[in-house]
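Engineer: Got a sequence here, can you model it:
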Amino acid sequence: MCEHCGAHNHAAEQTVVLKVDGMTCNHCKMSVEKALYTVNGVKMAAVNLAEGLATVLYDPNLATVEQMKAAVEKAGYEVVGVQ
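Structural biologist: Okay, here's the model as predicted:
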């Protein structure tokens, strides 16, 4: 956030794509998205069920890829790759 005007610095946001195994239905998709949103700093999470990919927009000052992976795995799925 800008110390002068209070505006958010969106340039700090990053995107990561996680390859997730174990998703078979729309409920799985929603469970993975919900798990990702529990990580502080995740701004957007969108899962492509057909491709098995979760695209995440996040603030790297608040969230790490390891935290996202842990959240997905806690929900019962396996992260098998990071792009």
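
Engineer: C-alpha from now on. contacts and neighbour counts both.
Structural biologist: Will do.

Engineer: Specify the local secondary structure of the spatially most central residue of the chain.
Structural biologist: Closest to where the C-alpha atoms of the chain average out (CA atoms, centre = their mean) is residue 56, at 3.7 Å. Classification of residue 56 using DSSP: H, G, I helix; E, B strand; the rest coil returns strand.

Engineer: Can you get me a residue count around the residue nearest to it when sequence neighbours are not counted?
Structural biologist: Leaving aside its chain neighbours, residue 56 sits nearest to residue 45 (4.5 Å; criterion: CA to CA, 6 or more residues apart in numbering). The tally of other residues near residue 45 (other CA atoms under 10 Å) stands at 20.

Engineer: show me what contacts residue 45?
Structural biologist: 33, 36-37, 54-57 (CA atoms under 8 Å, 6 or more residues apart in numbering).

Engineer: Okay, it and residue 35: tell me how far apart.
Structural biologist: For residue 45, the distance to residue 35 equals 9 Å [CA to CA, to the nearest Å].

Engineer: want to put them side by side, so please do this one too:
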Amino acid sequence: MTDQKTSGSCCGGGSCGSGTTADVQDIGVTTVYKVSGMTCGHCESSVSQEISALGGVTAVQAVAKTGEVTVTSATPLDEEAVRAAVDEAGYELVSHA
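Structural biologist: A predicted model of the protein is given here:
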């Protein structure tokens, strides 16, 4: 896997923000995380792929424009596991609800 940390992101740009939400729905737990450094579809794909590999994750939607990553899982995820997955993709988990 390419280490994108050295340039801030795979595309050289970056975004950062705060504020998250979490909802319990019939399909499990949905949590919105803020991730810094995503700038394009490749960034979204890298983050989504790493988080999708976590146990219990049923859906991931990353949006580079807002820096938001919406994760649906069977049960609440361990924050450190999500942080490690985002880090592995080459980005930084800023916050979550």
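
Engineer: Distance of the aligned partner of residue 82 of structure 1 in structure 2 relative to residue 55 of structure 2?
Structural biologist: The alignment partner of residue 82 of structure 1 in structure 2, by TM-score structural alignment, is residue 96. Here residue 96 of structure 2 is placed at a distance of 18 Å from residue 55 of structure 2 (CA to CA).

Engineer: neighbour-wise, which of these two wins?
Structural biologist: residue 96 (17 against 12).

Engineer: Could you report the neighbour count for the residue lying closest to the match of residue 82 of structure 1 once chain neighbours are set aside?
Structural biologist: Leaving out its chain neighbours, the residue that sits closest to residue 96 of structure 2 by CA to CA, 6+ apart is residue 33, at 4.6 Å. Residues lying near residue 33 of structure 2 (other CA under 10 Å) number 24.

Engineer: what does residue 26 of structure 1 give?
Structural biologist: Other residues lying near residue 26 of structure 1 total 12 when counted by other CA under 10 Å.

Engineer: re earlier: please pull up the equivalent of the residue nearest to the centre of structure 1 in structure 2.
Structural biologist: Per TM-score structural alignment, the equivalent position to residue 56 of structure 1 in structure 2 is residue 71.

Engineer: Was I right to think its match contacts residue 31?
Structural biologist: Yes - if you go by CA atoms under 8 Å, residue 71 of structure 2 and residue 31 touch, sitting 5.3 Å apart.

Engineer: returning to what we had before: tell me which element the residue nearest to residue 56 of structure 1 is part of?
Structural biologist: According to DSSP states H and E, residue 45 of structure 1 maps onto strand 42-48.

Engineer: cool, residue 51 of structure 2 as well?
Structural biologist: Using DSSP H and E, residue 51 of structure 2 falls in helix 41-52.

Engineer: Secondary structure class of residue 79 of structure 1, three-state.
Structural biologist: Going by three-state DSSP: residue 79 of structure 1 is strand.
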